[in-house]
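Chemist: 3D, please:
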Amino acid sequence: MIHQGIPDQHRLFWTDLGIDGIANIYRLLSVSAEKFLDAVQECEFRNEAEQRIYNYLIRMIESMKINSLRNFLRFWTGSSVFITDKLFVIFTYGYSPFAHTCGSTLELPLHYNNYQEFEVEWDAILNNIQEEWTWSMDSL
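Modeler: Predicted structure coming up:
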């Protein structure tokens, strides 16, 4: 039953892949805070501000629910599933966070005075992504 609808050119690949294999692929691609934290690459900090903002990032990831993690991953990489095992962070003096999705690199500005400012901005960004994604999928 699982193999119905598979195009002939893909049949060989999927024939050898059973339920356990599909479940394993799902586990590999799925999002969790632990997987996120494992993927975020350690930075060399040039100053205390970079260390502080990086700590805000880690704290935020640890506190996120699955839907927020998916939206954050989509912002960072362009995908809501893990297609890379490395996520990079760089710091800027810009105003807003910016993602280079091809390189899985997140630019974080250094202007946040406290964690609450950091979290409020990310909540707004991630809620906006969810609304845009929902709208674009609904309009198809």
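
Chemist: Could you use CA atoms for every contact and neighbour count after this?
Modeler: Will do.

Chemist: mind checking the longest helix of this structure?
Modeler: helix 115-138 (DSSP state H).

Chemist: Now that helix: buried residues?
Modeler: 118-119, 122, 125-126, 129-130 (16 or more other Cα atoms under 10 Å).

Chemist: ok, these vs residue 74, which is closest?
Modeler: Within those, the smallest distance to residue 74 is 8.4 Å, found for residue 129 (Cα to Cα).

Chemist: residues near the closest residue to that closest one other than its chain neighbours, how many?
Modeler: With Cα to Cα, 6 or more residues apart in numbering as the criterion, residue 129 has its nearest non-adjacent residue at 6.7 Å, and that residue is residue 71. Per other Cα atoms under 10 Å, the neighbour tally for residue 71 reads 22.

Chemist: Another for comparison:
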Amino acid sequence: MAFESVQMSDEEAKNELEEVSAELKEKEEIELIEVTEAGGIPEDTAQVTLVEGLINLCQFLFSPIFVQTFILTFLAEWGDRSQIATIALAAAQNMYWVTLGTITGHGFCTGLAVIGGRLMAAKISIKRGWTFLIS
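Modeler: So this is what the prediction gives:
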């Protein structure tokens, strides 16, 4: 996939991204139509109650992507050397500063991974990559 990304022109990468975006938009529209026909979304959406707002917030916060990412990161970090070092540092130093430094450092590291993944997704064809891995 990395080799294909190097060989792919900017125009091909842009077309691939537009194609995937169009497919996602089409899928969302179909799901919205199905939910509306099933009576899930009322035609008159003038007022949303507090309970519905809280339900929407919980569904947003605990989306499958969030839960998968949380579990993956939690399991990857549980018991590794950096966590053991953080425990020792928190025992010897100010717990609040250690917590702030740990959250900030991990946030930067994860942020770079997310940005790098986004940039790679713009250059690598997902369809070609999966086809390559399957065959």
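
Chemist: What does the TM-score come to for these two?
Modeler: The TM-score (TM-score structural alignment, normalised by the length of the second structure) is 0.36; 76 aligned residues with a Cα RMSD of 4.5 Å.

Chemist: Show me what the longest helix of the first structure packs onto, helices and strands only.
Modeler: Packing contacts for helix 115-138 of the first structure, counted by 3 or more Cα pairs under 8 Å, 6 or more residues apart in numbering; DSSP states H and E, involve helix 48-63, helix 66-77.

Chemist: count of residues packed around residue 49 of the first structure?
Modeler: So residue 49 of the first structure, with other Cα under 10 Å, has 16 neighbours.

Chemist: nope, residue 15 of the first structure is what I was after
Modeler: Residues near residue 15 of the first structure, counting by other Cα under 10 Å: 11.

Chemist: repeat for residue 91 of the second structure
Modeler: 11.

Chemist: Help me confirm that residue 71 of the first structure comes into contact with residue 130.
Modeler: Yes. Residue 71 of the first structure is within contact range of residue 130, at 6.6 Å (criterion: Cα atoms under 8 Å).

Chemist: closest to residue 33 of the first structure out of the helices and strands packed on helix 115-138 of the first structure?
Modeler: helix 48-63 (5.7 Å).

Chemist: re earlier: just put the helices and strands packed on helix 115-138 of the first structure in a markdown table and tack on distance to residue 13 of the first structure.
Modeler: Shown next, in a markdown table, are these (distance: least, Cα to Cα, whole Å):
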| stretch | distance to residue 13 of the first structure |
| --- | --- |
| helix 48-63 | 35 |
| helix 66-77 | 27 |
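
Chemist: tell me the most buried of those helices?
Modeler: helix 66-77 (a mean of 20; mean count of other Cα atoms under 10 Å).
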